[in-house]
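>>> Predicted structure and sequence below. I'll ask about it afterward.
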Amino acid sequence: MEITLLYTSLIAVLAVFLSFKTGLVRGKTNTMLGEGDSSELLQSIRAFGNLVEYAPLALILLALLEMQNLDAWKLHMLGSLYFLFRISHAYGISISRESTPYRLVGAIGNWIIILVMAIYGIYTYII
């Protein structure tokens, strides 16, 4: 489970960073609950929120694939791409309320990696 530990730790650092950033924006806007009328705060909240909505599922799938002895290079490929897509998505949300290439690539990449892991899990069960 060392590979999953690595990517879970990287995602945890990203989550703490995004949470801290949200706290700073809350202090700057003096908005302790909700997002008020601050676009920057809403973007910060959603960058963190979207990560914590999807990351548990992706990391559970990664752990289960590691338990099924998926090749280490494949696990690293899935984990590193997932992490990079999450950074891209968070950055894309942070820079604009509108759709950005970073947000789009991050969102689609997030879905693809989760689907690839899920399909491989189903395949492993059937075979």
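Arrived safely. Numbering: from 1, shown residues only.
>>> rest of the way, CA atoms for contacts and neighbours
Will do.
>>> Return the list of helices and strands in contact with the strand or helix carrying Ser9.
Ser9 belongs to helix 2-29 when assigned by DSSP states H and E. When contacts are defined as 3 or more Cα pairs under 8 Å, 6 or more residues apart in numbering; DSSP states H and E, helix 2-29 packs onto helix 39-67, helix 72-95.
>>> for comparison:
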Amino acid sequence: MVSALYVVLGALLLIKLSFDVVRLRMQYRVAYGDGGFYELQTAIRVHGNAVEYIPIAAILLVIMEMNGAEVWMVHLCGLLLMAGRLVHYYGLRN
């Protein structure tokens, strides 16, 4: 099952983004919200955006594969998903 690769990559990316938020919360000693720190605001937004898009895209990849899509099409969509999430992360962080 090819889509499982992208589900796992998406999960790993979400874990990494979660750790970024936790690290910044500990660094700035902020338990709730963003404390007005731009870096924390950005990390929260990057993580939130990934949480909004990765699960539905992963479900669509699985459905696509279950409906008999060609393997290269699943890889193409999965790679585009991961590339889009990484470009979003890079764009907001820099």
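Perfect, thanks for sending it. Because the structure is a prediction, the values reported are computed rather than measured.
>>> buried sites along stretch 31-43 of the first structure?
35, 40-43 (16 or more other Cα atoms under 10 Å).
>>> try stretch 57-74 of the second structure
57-58, 61-62, 64-65, 74.
>>> what does stretch 3-17 of the second structure give?
Going by 16+ other Cα under 10 Å, stretch 3-17 of the second structure has these buried residues: 3, 6-7, 9-11, 13-14, 17.
>>> any residues touching that stretch, and which ones?
For stretch 3-17 of the second structure, the surrounding residues in contact (Cα atoms under 8 Å, 6 or more residues apart in numbering) are 43, 46-47, 50-51, 54, 58, 61-62, 65, 74-75, 78-79, 82.
>>> Give me the distance from it to the chain's centre.
7 Å (Cα atoms, centre = their mean, to the nearest Å).
>>> what do you get for stretch 66-84 of the second structure?
Worked out by Cα atoms, centre = their mean, stretch 66-84 of the second structure lies 16 Å from the chain centre.
>>> now stretch 48-58 of the second structure
Put simply, stretch 48-58 of the second structure sits 6 Å off its chain's centre (Cα atoms, centre = their mean).
>>> That one vs the first structure, average offset?
Compared with the first structure after the fit, stretch 48-58 of the second structure shows a mean deviation of 0.7 Å (mean Cα distance after the TM-score superposition for the first structure).
>>> what does that stretch correspond to over in the first structure?
Matched against the first structure by TM-score structural alignment, stretch 48-58 of the second structure falls on residues 49-59.
>>> For the matching stretch, buried residues please.
Those would be 51, 55, 58-59, for stretch 49-59 of the first structure by 16+ other Cα under 10 Å.
>>> mind putting those residues in a markdown table, distance to Ile93 of the first structure included?
Shown next, in a markdown table, are the buried residues of stretch 49-59 of the first structure (distance: Cα to Cα, whole Å):
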| residue | distance to Ile93 of the first structure |
| --- | --- |
| Leu51 | 11 |
| Ala55 | 16 |
| Ala58 | 20 |
| Leu59 | 22 |
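>>> Can you tell me which of those is closest to Tyr91 of the first structure?
Leu51 (11.6 Å; Cα to Cα).
>>> ok, that closest one touching Arg86?
Yes - assessed by Cα atoms under 8 Å, Leu51 of the first structure is found in contact with Arg86 at 7.0 Å.
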